[in-house]
Each structure stands twice: as structure tokens, then as C-alpha cells.
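> Below is the sequence, then the predicted model.
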Amino acid sequence: MSLSLIIKREFNAKVRNKSFIVMTFLSPLLVVVMGCLVGYLASVNGDEVNKVAVYDKAGLLKSDFENTDYTVYTDLSGMPLEKAKEKASEGYLGLIYIPQVDSLPQLVNKVEYITNETPNLEYVSEIEGVVNSKLTKYNLEQLGFDSDKIDKAKTKSNIHLSKFSGEETFKEGSILKIALGGLSGYLIMMFVIIYGNMVMRSVIEEKTNRIIEIIISSVKPFQLMMGKIIGTSLAGILQFVIWAILGLTLFFVLNMVFGVQMGAAASQPEAAAATQEAMSSIQIYLSEFAKLPLATIFISFLLYFIGGYFLYSSFYAAIGAAVDSETDSQQFLLPIIMPLMLGVYVGIFTVISDPHGTVATVFSMIPLTSPIVMLMRIPFGVPMWQIIVSLLILFGTFFAVVWFASKIYRIGILMYGKKPSYKEIFKWLKY
């Protein structure tokens, strides 16, 4: 039995599985429906008007709380405090209580927001902003400054970015690079986890059913392991392509034919009008996208995708061969998942702030994290020699791991009824 036959067998076994077929065509529909549901719920939530009561006997702040499209303030200062609290608890979101003080600065820590619900932190910040603005204006006037003139003097600058070559750049370019790099790294991580587990379950299933004893008589363990990895990856890539096509098609149909929007954007009325500023932003993003090293990003994504998946799938296949059930595999999965999570955290906390720093560069060379970290760095511009060195290390490590994993696979695939320890697995590497 050749490697190509094993790959074909694994591929057909996956794509003809009923659960694979159902999830392939059902998942995009569920994602789009969930997105539309989130958009609808966000629009419903955005249409709600919150009624908030204000109790300010001295009249120090009540005029500063102005009604908006989403919040309406009602002054209950004309009634006793206990009566105001009772009324506010029945028909209002909450009550803003401003105690009577000798001077305005004494309110700095005395304003109280009373509500039976868990307070919305964003709204609490808005209340604090009103109080801070009032106190700041009062303090400026006490120091002899004209607060109105100071407000008029405030301005907002816009720094122009350019390279030493004279080429103009935009802040939107950095946002685009972060989004593109993060998406690439995230896709690889999810693919490795989902389809690596699929490889492991396939090995465990055949081992449990004793089918493997028949197969192993006519094929080498190394070929069987590689066949499972490649066959499962091809099935996974096919599923991803179908998801992308169906998801985009469904989104386009719902958006263009039925006017349904996904996500929270459906709750923003201003998003409905195509303003000149919005069109300008789109043009900037498109312009910055065209400046990215798209060919390098695409080719690198494919290479790191293949290298990263094959590397981790070798671990998953070895684990599947060493254990008798998925429950027994849990103790071995953490060392595999940890480098993936480390790559994500390094990407978020170091690549975004300093894509060419020492930490980001080092982790983009380490094979267990390079598929994620390097892909997050490439949109910011990485020297070609670093990419080549990183890929050589990644694929070199892959072949080394496959060689070691095949030793574990060769012994563990015929072991039954015993939970292996790390010590015993290390012994298998010597056989």
C-alpha cells in the first residue's frame, strides 16, 4: 500500500463522513445566522431609551445631564429623597444622587449612582465625565482662567506619516497590518487544533477497532502516519474553502437582497449613509492594502500553514498511537497547545508594539511558534533572509519530529490496555 493510497483512503473517509458533510454545509449558515442575530439584537438594544432620574437639591449638576437619543433624564429633586428613590426604583434605570454641599469641589467623591441592576461601566464613566468636566471648569474659574476660551483653544492634530524615501503612509496601514497578521495567525492556530485532533481521533479509532493491525501488516508506520496527516489536511482545506465560499455567498445574499447586516454595525444609524469621509477611509484602506507585500504574505501563509500543521499533526498522531482513548490523551495535549497559545500572546503583546524587536524576532524563528508570530510580523515588512531561515528551521524540525514521532507511532500503535507515561514514551524513542 503506497502513501498515495493511504492519503486517498483518509481523505475519502473524512469527506464521506455524514457529520463532516453536515457540518461543512451547516456551519456557514449557523455563522451567518448568528451574525445576523447579533446585529438584530444590537439594533434592538440600541433603540432602547434609558430613563435615569436625577436628584440634585442644590441644582449643582442637574443641568449638565443632557438628554440624548438613548438616555432621558428626569429631575426628581422636588420631592423627598426617599420618595424619589422609591419612584426611581420602579420605572427608571437608576438615580443619580448629588448631595447638598457647601462648595462644588466637595462633590469630587460624593456623587452616587443608585440602581438595583449591575451598573453599566460605560455609563458610570459618562457620569464621572460630567462631574469631572464641571469640577474642572469650576477650578479653572477659581484660578482666574476663562474655561470657555480654554475650550476654544483646544485643537486636535493629525500627524502625517511618511518614509525616508518620501512615500506617504497612513495610520490605517498599521491597523490593516495588525488585522491581516492576526487573522493569519489565528487561522493557523484553529486549523492545527481542529484538524490535529481529527488526526489523533482517527488513529485512536482505528487502534481501538483493531483495524490498525491489518493495515500495519502491509504498510510502514511512517507511511501510515504521513498518509493520515496529509489526507486529513486535504479534507480540512476542502472544508475551509467550502465554508469561505458559502459564507460569503450567504452574507452577500442576505445583505443585498434582504438588507440584513451582520454584527453591531446594524445598530449604528450613521453607518447607513455613505458619507464622503467614509468613502475616503475606504480608499485609504484599499491604497494601504495594495502597498502590502501581498505575494510574500500569501506564499508565506501557505508555507507556514503546511509546515505548522504537519509539525503539530505529527505530535497529535504520536499521541493517538500512544493512548487507547481521548480521555487518556488529555495529559499529553497541554504541552502541544501551550506553544500555540504562547505564539498568540507573543503576537498580541510584542509584535503589535514592536514587530522588529528581539522578542518578536526570536519567537518568529522558534518552529513551535513561528507559524503564528512570523505571519503576524510579515505585513510590517520582514527581511527575506529571516523568512527563509525561519522556514528552514520549521521544516527541518518537522522532519526531525516526524522521525521521532514515527518511533512512538510504531511502538504505540500496537500497545493496548496500558496508559503510557512520559518515561515510557521516551523509552520507545530508543527502539
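That came through, no problem. Numbering: from 1, shown residues only.
> When you work out contacts or count neighbours from here on, use the C-alpha atoms and nothing else.
OK.
> In terms of helices and strands, where is Tyr73?
Secondary structure from DSSP states H and E places Tyr73 in strand 71-75.
> could you check the angle strand 71-75 makes with the next helix or strand after that strand?
Using DSSP H and E, the next helix or strand after strand 71-75 towards the C-terminus is helix 81-91. Relative orientation of helix 81-91 and strand 71-75, computed by axes from the mean of the first three to the mean of the last three CA atoms, to 10 degrees: 150 degrees.
> Can you give me the buried ones in helix 81-91?
Residues of helix 81-91 classed as buried: 84-85, 88-89 (neighbour count, 16 or more other CA atoms under 10 Å).
> go on, stretch 39-53?
Applying 16+ other CA under 10 Å to stretch 39-53 flags 39-43, 46, 50-53 as buried.
> For the protein, which segments count as strands?
Applying DSSP state E to the chain gives strands spanning 50-56, 71-75, 94-98, 112-114, 161-162, 168-169.
> hey, which of those is tucked in deepest?
Ranked by mean neighbour count under mean count of other CA atoms under 10 Å, these are led by strand 94-98, which reaches a mean of 23.
> quick one on the thing from earlier: which one of the buried residues of helix 81-91 is nearest Glu206?
Comparing the buried residues of helix 81-91 against Glu206 with CA to CA picks out Ser89 as the nearest, at 63.2 Å.
> so where do the helices sit in the stretch 251-400 of the chain?
276-291, 294-322, 326-346, 358-363, 370-377, 384-412 (DSSP state H, counting those that start in this stretch).
> Presented hereafter is structure B, for comparison with structure A:
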Amino acid sequence: MNKTLLVAQREYVEHLRTKTFWIGVLIAPIGIALVYTLMFLLAGKTDLRKYAVLDHSEGAWVSKVIDRRIADDDLDKILGSRKISTEERRPLLDQAKAKLSKLPQGHPLRELLTAMVSSGVLAEIDKAGGWDKASSALKARIYGIVVPWALRVSQSEKQRVQVTSVATGMAMKDYVRVPVPDEGEDTEKVLNQKLQKGEIFAYFVIGSDPLAEEHHSKYVSNNLTDFKLRSWYGDYVTKVVRERHVQRLKKEKDLTPGDVAAIQRSFRFEEKKLSATGEEEAVVESDKVRKYAPLAFVYVLWMAVFMAAQMLLTNTVEEKSNRIIEVLLSSVSPTQLMHGKIYGIALTGLTVVGSWALFFVVGVKLAPSLLSGSTEAQFAKLGLDHVISDPAYLGSFLAYFLSGYLIYAAILVALGSVCNSLKEAQNLQQPVVFLLMVPFVVMFPIVGDPNGTLARIITYIPLYTPFAMMNRAGGPPPLWEYLASSGVILATLWIAFRGAAKVFRVGVLMTGKPPRLGEILKWLRAPVS
């Protein structure tokens, strides 16, 4: 038993003596903290969504009621809750004056609060017993002040930021309704042009009879993966239409099953997108699959780099410890040896990925013959066969897969060359693992908004460019971004291979004590022969 404890002690101390162990110990909590911080910051974060509403209902009653509902929700953010118990309720007039005293001159909220105070409507609501007991006429007066103010302020980026930084959670923080151009019958055509130019994210068309089962309402957008705007506005429409159904049915004596179904039914917009020529097209399941397909490609690259990390690090260490590396260097130069290792393991990774792809293709082709009835029809709607045969996707995948693989391979082979044992290699692998967590964390937000701010920022971080551009293939990005990102990738490859060659040629022949960071930096500054 004593000898067992001695062996355990030796193993424990051996690990603790290595610098790479302590690097791993420090990087692990820091990396986890950064990843979770990034996830927290990205949760629900999207670019501002500008939208328009073309309301064909009588007197545009649907959008008018929704404007008042949004204003009602925003008032809670501005004044605080108005719907609490009488004992705890603070007069609205006092709340407004307290807010006014804290706001600087020229602040957009001062204009709103001043208008509400000077109109006397807040005092009348307080006199009536609070918001819950206020008449519809009093509330309508408040909405008459808030709705036009919100529409005007939201059109100014500066004022919108000023307001939402004080009254957090207001609708205009994420969604801004833009006025619909009065173009008569050509209004939808104008909105389509705005959508094509990126001036708006989407627009809604509400049918002339929203209470009918076939109300002919639609939601038009070229982003098929971000459904937050549609859900947010659709929830308001559902509530408003249900309430109108209930009001109508209260006047009738008997409820039919159809009436009950109408009350329970959610209001659904027919999804539309614009073709390359600007024409409206119905959104089908295969369109959504094509937009989400890049996720699979990114995940495959992510897995492939993980596999390469293990092979590149351990392979070099084993050859160093067995003195095989010295025999190899008698026949080839260090740079040739490094390149050969990278390309050989890259081909190994491609073989694995190619095998996966082959199995997937065979599965997609055979699946229809193995399925039957409705299941076969549902599978056909996914359009997977078109995704795997799309030259744009396959070309992007091959180009970005190879470039991403080679960038990380160069880094890993350089790290492997300075390690003298598998323990050191495994400890040095941890920083690479945490670097790779970033594209894994952001891949869902990017596919949800492939041309948004986050996607563009990640695109120009060299270590993540291949992941980001592959993830954005469903967008797709404009041509200039393909060219710019290609330049970033080529420059990164050149720097990575040049730096790796400098480290590899010295590190691969070193034994004993691992080099310090200062020594490695000296190697990087040295010229390559």
C-alpha cells in the first residue's frame, strides 16, 4: 500500500511541477467565465428590427389597438407598474414628476412626461382611483400622447438610445415601426424594394377581415431563421383579435363549435420571402432547412479541429520522445516535416469527414424508399438532397473547412513541437479548446442573423473567420465580405504557417525543460531560412 501511495505521490507531483499544468488550471476558470459571459451577453441580443405594418382592416383598427397595447406596456417601463394594490400604489402624477426631476434638459422623455403632466390626464387618473379604475376615455388620452411620441422618437437613433437607456425594456429598444409609404396599390411593391435594400427587416400585411378563418394576412422577410419579431407582433395580434371575437360573441346567444375554435385559434401570418428578382414567394420547409444547414457544416469543422488537435499534439510528442524526429530531420528540413505533418493529418481529417458526408448522402437518397405515406412526404419537404448538392454550400464548406483546419493545424503542430511529454501536450490543449468554444457559442446567434453586427464582428477575428463565414452561408453575405474575409484568411494562414515554422524548427529538437514564453517570442522574431 505504501508503494502505491508513493506512485500516486510521484504522479501528482509530476503534474504539479509542469508550467503547462498551471496554465491549464488558470485558463479553465477564466475560459469558462468568458464563455458564460459571452453566452449571457448574446442571450436575446439582435440588431434593431425595423418593420412596417400594412393594415387593411376597417379603419386599420388592428394596428391602432396594437399601438395602444405597446404604449400601455411601455408606460410601465417609463412610470413603473400602474397595476399594483391600492396600498402600495404611488400616484402617477408623483411618479411622473419624480422622473422629470432626474432627467436632463433636452431629454426625449422630458417632452413626454411634461406633456402628460401639463395635460392634467395623470391627475384625473389618480383622482379616479388609479389606472385600473380609470375610464377608457382617460386611457385613450394617455395613448394619444404616447403613441405619436414613440413613433417619432423611435425614428431617431440618438433619441431612441437616450430613451431606452433610462426606461429599459421598451419596445423601441428592439423593434421600430416605420411609417408605411402612401403609394396606393403599389405600397407592397415599395415595401418589397425597401426590404431588398435592407431598409426594413420585414413587413406585416393584415387582411381586410382579421376575424375570418381565411384572413389573408402575411409576414414578408428574407430572414427565415429569426422569428422573434413575427412572434412578438403576432402575439399582440392574437390577443387583439381574440378580444374582438369575444366582444362579438357576447352579443350572440349561442356559441357554435366554430366560435369556440375562433377564440382559441392563434393568429398566423403566412410566411413570404423575396426572390432574387424581388418577387414574393411562399416560404416552404426546404427554405428553412437551407438557412439552418450551415450549422451542420460549422459543427463538422468544429469536430474535425478537435480530432486534429489530439493527433497533431500527440504525434509530434511521440516522435520526439522516441527520437524518430531526428531520423526524419536527416532527410527533410524542419519546414518540410511540419508541412508534411499538417497536410497528412489534414487528409486524415478529410477522409473522416468525407466518410461522414458519404454516409449522410446515402442516407438521404435511401430514406424515401425506407419511409412511407405521410412520413415520406414530410421528409421530401425538407429538401435535404438539394442542400447536399448545392454548389454554393459545398464550395463554401470545402474552402472554409480547409482554411479553418489548416489555421488550427499550424497552431497545434507548433504547440506540439515544444512539448516533451503527453502530459504537457494535454495541458496545452486546454487553451485551444477554450478558443474553440467561442464559435460553438455564437453559431446559433449568427445563423439567426447572418448579416447582423455580431456575425460581422466575428467574421473579422482571424481565428474565427472560417467558422463565421461558413455559418453565414445561409444569408448569404454580400460579395465584398466574401472577398474581405478571404483576404483575412489568406493573411492568417501565411502568419500561422510562418510562425509555426519558426517555432517548430527549434522546438522539435529541444528536450528536457520546456521553453519559456520569452524564448518562443525570440524564435518568432528570428528569420526563416
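Yes, it's here. Note that the structure is a prediction, hence the values are computed from the model and not measured.
> before we move on, back to that, which part of structure 2 lines up with the strand holding Tyr73 of structure 1?
Using TM-score structural alignment, none of the residues of structure 2 align to strand 71-75 of structure 1.
> quick one, which of the helices of the stretch 251-400 of structure 1 is packed in tightest?
helix 370-377 (a mean of 30).
> Need the max-distance pair from the buried residues of stretch 39-53 of structure 1.
Gly39 and Ala53 (29.6 Å).
> Would you reformat the strands of structure 1 as a markdown table and include distance to Glu205 of structure 1?
A markdown table is the format used below for the strands of structure 1 (distance: least, CA to CA, whole Å):
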| stretch | distance to Glu205 of structure 1 |
| --- | --- |
| strand 50-56 | 56 |
| strand 71-75 | 58 |
| strand 94-98 | 58 |
| strand 112-114 | 59 |
| strand 161-162 | 57 |
| strand 168-169 | 54 |
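> Let me know how buried Asp235 of structure 2 is, in neighbour terms.
15 (other CA atoms under 10 Å).
> element containing it, please.
Short version, using DSSP H and E: Asp235 of structure 2 is in helix 228-250.
> helices or strands up against that helix?
Applying 3 or more CA pairs under 8 Å, 6 or more residues apart in numbering; DSSP states H and E, one finds that helix 228-250 of structure 2 contacts helix 61-79, helix 257-264.
> And the last one, what does it pack against?
Under the contact criterion of 3+ CA pairs under 8 Å, 6+ apart, the helices and strands touching helix 257-264 of structure 2 comprise helix 228-250.
> Kindly report the same for the first one.
Packing contacts for helix 61-79 of structure 2, counted by 3+ CA pairs under 8 Å, 6+ apart, involve strand 49-55, helix 92-102, helix 136-154, helix 228-250.
> Flag every buried residue along that helix.
Applying 16+ other CA under 10 Å to helix 61-79 of structure 2 flags 62-63, 66-72, 74-75, 77-79 as buried.
> do the shortest one as well
By neighbour count with 16+ other CA under 10 Å, helix 257-264 of structure 2 contains the buried residues 262-263.
> what separates it from the chain centre, distance-wise?
Between the centre of helix 257-264 of structure 2 and the centre of its chain there are 37 Å (CA atoms, centre = their mean, to the nearest Å).
> got the angle for it vs helix 228-250?
140 degrees.
> Grab the most central residue of structure 1 for me.
Tyr186 (6.8 Å; CA atoms, centre = their mean).
> And that one, what's its match in structure 2?
In structure 2, Tyr186 of structure 1 lands on Tyr299 (TM-score structural alignment).
> rewinding a little: now tabulate the buried residues of helix 61-79 of structure 2 in TSV and tack on distance to Arg525 of structure 2.
Formatted as TSV, the buried residues of helix 61-79 of structure 2 follow (distance: CA to CA, whole Å):
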residue	distance to Arg525 of structure 2
Val62	68
Ser63	65
Ile66	64
Asp67	63
Arg68	65
Arg69	64
Ile70	60
Ala71	62
Asp72	63
Asp74	58
Leu75	61
Lys77	57
Ile78	58
Leu79	61
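> Closest one of these to Arg141 of structure 2?
Closest to Arg141 of structure 2, out of all of the buried residues of helix 61-79 of structure 2 and judged by CA to CA, is Arg68, at 10.6 Å.
> In space, what's closest to the closest one - neighbours in sequence excluded?
Distance criterion CA to CA, 6 or more residues apart in numbering; nearest residue to Arg68 of structure 2, sequence neighbours excluded, is Tyr143 at 5.8 Å.
> What lines up with the one you found in structure 1?
Match for Tyr143 of structure 2 (TM-score structural alignment): no aligned residue.
> of all the strands of structure 1, which lies closest to Leu302 of structure 1?
Using CA to CA, the strands of structure 1 put strand 168-169 closest to Leu302 of structure 1, at 27.9 Å.
> Could you pull up the average distance between that closest one and structure 2 after superposition?
By mean CA distance after the TM-score superposition for structure 1, the fitted strand 168-169 of structure 1 averages 2.1 Å away from its aligned residues in structure 2.
> And that strand, how far out from the chain middle?
Mean-position distance between strand 168-169 of structure 1 and its chain equals 28 Å (CA atoms, centre = their mean).
> what residues does that strand touch?
Residues outside strand 168-169 of structure 1 that contact it (CA atoms under 8 Å, 6 or more residues apart in numbering): 160-163, 288.
> Between the residues you listed, which sits nearest Val203 of structure 1?
Checking those against Val203 of structure 1 with CA to CA, the nearest one is Glu288 at 45.8 Å.
> so who does that closest one touch?
Glu288 of structure 1 touches 169-170, 172-173, 176, counting by CA under 8 Å, 6+ apart.
> Switch those over to CSV; also include distance to Asn209 of structure 1.
Below are the contacts of Glu288 of structure 1 laid out as CSV (distance: CA to CA, whole Å):
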residue, distance to Asn209 of structure 1
Thr169, 60
Phe170, 59
Glu172, 55
Gly173, 54
Leu176, 49
